[in-house]
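Peer 1: sequence first, predicted coordinates after that:
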Amino acid sequence: MLQSLRYFLFPKTCYACSESLQASEYMICTQCRHYLPLTQFHLYNDSVIQKVFYGRIMLEQATALLYFEKKGPVQKLLHNLKYNDKEEISTFLGDWLGRELAELPSYQVIDTIIPVPIHPKKKKKRGYNQVTGFAIALSKHLKASYINDILIKSKNTKTQVFKGRFSRSDEVLDAFSITDKHALEGKHILLVDDILTTGATLEACALQLLKIPKIKLSIATMAIAK
């Protein structure tokens, strides 16, 4: 009864469509959960993301949970994550994808999860890295270590979200660095981010990580832009 009263006084809304949630719903309403555009790349061995990085970086595996479209529910969901202090969305999406990846032999061999870092100034302003919860949740499901101090962002750059797929900014390519070239030698690393658009950010991070001897590299993101 107290829970029903609390819900009546402080109704919660869906982070993807802003409609009121039922008392039994959490974060995303049942309708949005059902109709969110899933890629299912990892379930069907789809090489869409590998094609994005063809001739740029070599990947073992690559997937994204959702398709991202301007003015669509996924954009609203990720906007709430990044700009409206809804950090819990990150963990929610990580658990969702993590449960699926944990069933696949190709992802069970992942040793380490590394999130794409954000610049300290941006982290101070926002209060968190929007990819952290996603990465930690994946690490738990895949029984892999979570490491956030090997790859760092030393240059503050503008978002790539609304740039064209083939108009990546050169300034991103030298925005990242690694603190130790040998700490993860021989490991299979899963690099994770929120949105894959031009691929510039992930490519820049990957080029740094590939300086580590004998590593294998895979990628997972919350969403990929159509």
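Peer 2: Received it, and whenever you're ready, just let me know what you need.
Peer 1: going forward, measure contacts and count neighbours with C-alpha atoms only.
Peer 2: Fine.
Peer 1: ok, the residue nearest to Lys163 when sequence neighbours are not counted to Ile215 distance?
Peer 2: Nearest-residue entry for Lys163: Thr198, 6.8 Å, with adjacent residues in sequence omitted and distances by CA to CA, 6 or more residues apart in numbering. From Thr198 across to Ile215, the span is 24 Å (CA to CA, to the nearest Å).
Peer 1: the helices in this protein, which residues?
Peer 2: 2-9, 30-35, 48-52, 73-83, 88-101, 105-108, 120-126, 132-142, 200-209 (DSSP state H).
Peer 1: which of those helices is buried the deepest?
Peer 2: For the helices of the chain, the largest average neighbour count (mean count of other CA atoms under 10 Å) is found in helix 132-142, namely a mean of 24.
Peer 1: out of Thr198 and Ile215, which sits in the busier spot?
Peer 2: Just comparing Thr198 and Ile215: by other CA atoms under 10 Å the higher neighbour count belongs to Thr198, 22 against 15.
Peer 1: test my guess that that one contacts Gln160.
Peer 2: Yes: proximity of Thr198 to Gln160 meets the contact threshold set by CA atoms under 8 Å, at 6.8 Å.
Peer 1: what sits in contact with each of the two?
Peer 2: Arg168 (CA atoms under 8 Å, 6 or more residues apart in numbering).
Peer 1: if we can go back for a sec, dump the helices of the chain to a markdown table, plus distance to Glu185.
Peer 2: Putting those into a markdown table (distance: least, CA to CA, whole Å) gives the following:
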| stretch | distance to Glu185 |
| --- | --- |
| helix 2-9 | 51 |
| helix 30-35 | 39 |
| helix 48-52 | 23 |
| helix 73-83 | 32 |
| helix 88-101 | 23 |
| helix 105-108 | 18 |
| helix 120-126 | 26 |
| helix 132-142 | 18 |
| helix 200-209 | 10 |
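Peer 1: closest one to Ser177 among these?
Peer 2: Nearest of those to Ser177, taken as CA to CA: helix 200-209 at 5.9 Å.
Peer 1: got the contact list for the closest one?
Peer 2: 53, 56-57, 116, 151, 160, 168-169, 172-178, 191, 193, 196, 217.
Peer 1: in PyMOL, how would I select just the buried ones from these?
Peer 2: Buried members of those, defined by 16 or more other CA atoms under 10 Å, are picked up in PyMOL with:
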select buried, resi 53+116+151+160+168+172+173+175+176+177+178+191+193+196+217
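Peer 1: and the contacts of helix 200-209, which of them are in strands?
Peer 2: Members of the contacts of helix 200-209 lying in strands (criterion: DSSP state E): Leu151, Phe176, Ser177, Ile178, Leu191, Asp193, Leu196, Leu217.
Peer 1: for comparison:
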Amino acid sequence: MFRFIRLLVTDFTDLLFPSLCLGCNRALGSNENILCTHCRISLPETGQHRSPYSESLLNKFGGKVPIQFVASFVYFSKSGIVQKLIHQVKYKGKKEAAKEMAAWYGYQLKQESELINGIDVLIGVPLHKSRLQQRGYNQADWIAEGLSEALDIPMRTDVLIRKQFKESQTQKSRMDRWQNVKTVFAVPNPDEVIGKNIVIVDDVLTTGSTIEACAIELLQAGCKSVGVLTLAAAH
């Protein structure tokens, strides 16, 4: 009886205030979440987890820091659906969307790739506490949580910290991005990473400068290897 009433209330609420697709803004159906079916199948998936050693991604770190693998769920392009989704995640409070999309990717990785074999921990690129208070959440942590639940691999938010607040990277060149982040991260307790295979998680991979700075700190602290998983990668 109570279950019937709960379903009735839910259906009535959805009728008055339907959930909208983050891609096209149409009302979602009963079996749809975050995106409608059309937008979901229209996502420009990269398929990189099936061959994650492509030079196009690893060259972002070549000669600077040894990265075990790099793979992203979807391609990011200006004015495309992925840019719209990332904007919703970072600036419109849609953190649950980050977790949901990460879970989609996690299930793909689990079924189609050997990347996750031997991974000990997932770590979202950390925000400085000032930016965290301003935004209210770290989207990279929500992505890491979605991957963690799908892959059954633990995620940690205390292993790597951002010790300095820096301005946004969005409009900076690769060199300026590197100068902006090269000293901002730290591993407060190296015993937590020694000998471990770690995956750094972020929303969008562009120049790779931020992830590079994170990887350097983790490797210098004694971790065995560093891989990279992101929701999106720039074409």
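Peer 2: Arrived safely, thanks for sending. Note that this is a predicted model, so its numbers are computed, not measured.
Peer 1: still on that earlier bit, between which two of the ones in strands among the contacts of helix 200-209 of the first structure is the distance greatest?
Peer 2: Largest pairwise distance in those, by CA to CA, is 21.1 Å, between Ile178 and Leu196.
Peer 1: how far away is the equivalent of Gly63 of the second structure over in the first structure from Glu203 of the first structure?
Peer 2: Residue pairing (TM-score structural alignment): Gly63 of the second structure is matched to Gly55 of the first structure. Look at Gly55 of the first structure and Glu203 of the first structure: by CA to CA, they are 11 Å apart.
Peer 1: ok, His42 of the first structure next?
Peer 2: Counting by CA to CA, the gap from His42 of the first structure to Glu203 of the first structure is 20 Å.
Peer 1: and for Met222 of the first structure?
Peer 2: Met222 of the first structure is 16 Å from Glu203 of the first structure, by CA to CA.
Peer 1: next one: Asp194 of the first structure
Peer 2: For Asp194 of the first structure relative to Glu203 of the first structure (CA to CA), the value is 14 Å.
Peer 1: cool, Lys158 of the first structure as well?
Peer 2: For Lys158 of the first structure, the distance to Glu203 of the first structure - CA to CA - is 16 Å.
Peer 1: ok, now Ile114 of the first structure?
Peer 2: 14 Å.
Peer 1: now stretch 63-76 of the first structure: buried residues?
Peer 2: In stretch 63-76 of the first structure, counting by 16+ other CA under 10 Å, buried: Thr63, Ala64, Leu65, Leu66, Tyr67, Phe68, Pro73, Val74, Gln75, Lys76.
Peer 1: is it true that Ser4 of the first structure touches Ser24?
Peer 2: No: counting by CA under 8 Å, Ser4 of the first structure sits too far from Ser24 to count as a contact (10.3 Å).
Peer 1: give me the number of residues near Ser54 of the second structure?
Peer 2: With other CA under 10 Å as criterion, Ser54 of the second structure counts 12.
Peer 1: how many neighbours does the nearest residue to it once chain neighbours are set aside have?
Peer 2: Using CA to CA, 6+ apart and skipping the chain neighbours, the partner closest in space to Ser54 of the second structure is Gln48 (7.9 Å). By other CA under 10 Å, the residues close to Gln48 of the second structure number 16.
Peer 1: trace Gln48 of the second structure over to the first structure, please.
Peer 2: Going residue by residue (TM-score structural alignment), Gln48 of the second structure aligns to Phe41.
Peer 1: wait, its match sits on Ala64?
Peer 2: Yes: taking contacts as CA under 8 Å, Phe41 of the first structure lies within contact range of Ala64: 6.8 Å.
Peer 1: translate Leu66 of the first structure into the numbering of the second structure.
Peer 2: Per TM-score structural alignment, Leu66 of the first structure is aligned with Val74.
Peer 1: excluding covalently adjacent residues, which one is nearest to Gln169 of the second structure?
Peer 2: Arg177 (6.0 Å).
Peer 1: measure the one you found to Leu127 of the second structure for me?
Peer 2: Taking CA to CA as the measure, Arg177 of the second structure falls 15 Å from Leu127 of the second structure.
Peer 1: Val193 of the second structure now?
Peer 2: Val193 of the second structure is 19 Å from Leu127 of the second structure, by CA to CA.
Peer 1: for Gln169 of the second structure, same thing?
Peer 2: For Gln169 of the second structure relative to Leu127 of the second structure (CA to CA), the value is 13 Å.
Peer 1: closest to Ile49 of the first structure out of the ones in strands among the contacts of helix 200-209 of the first structure?
Peer 2: Nearest member of those to Ile49 of the first structure, counting by CA to CA, is Leu196, at 8.8 Å.
Peer 1: now which residue in the second structure aligns to the closest one?
Peer 2: Using TM-score structural alignment, Leu196 of the first structure sits opposite Leu205 in the second structure.
Peer 1: nearest residue to its match other than its sequence neighbours?
Peer 2: Nearest one to Leu205 of the second structure, counting by CA to CA, 6+ apart, is Ala233 at 4.6 Å.
Peer 1: surely that neighbour meets Thr206?
Peer 2: Yes: the criterion here is CA under 8 Å, and Ala233 of the second structure meets it with Thr206 at 6.2 Å.
Peer 1: look at the two and report which has more neighbours.
Peer 2: Taking neighbours as other CA under 10 Å, Ala233 of the second structure and Thr206 compare with Ala233 leading, 24 against 17.
Peer 1: how about that one, what's its match in the first structure?
Peer 2: In the first structure, Ala233 of the second structure lands on Ile224 (TM-score structural alignment).
Peer 1: now do Gly93 of the second structure
Peer 2: Match for Gly93 of the second structure (TM-score structural alignment): Asp85.
Peer 1: just give me the neighbour total for its match.
Peer 2: Neighbours of Asp85 of the first structure (other CA under 10 Å): 14.
Peer 1: which ones are touching it?
Peer 2: Contacts of Asp85 of the first structure (CA under 8 Å, 6+ apart): Arg126.
Peer 1: can you check Pro190 of the second structure too?
Peer 2: So Pro190 of the second structure contacts Ala221, Gly222 (CA under 8 Å, 6+ apart).
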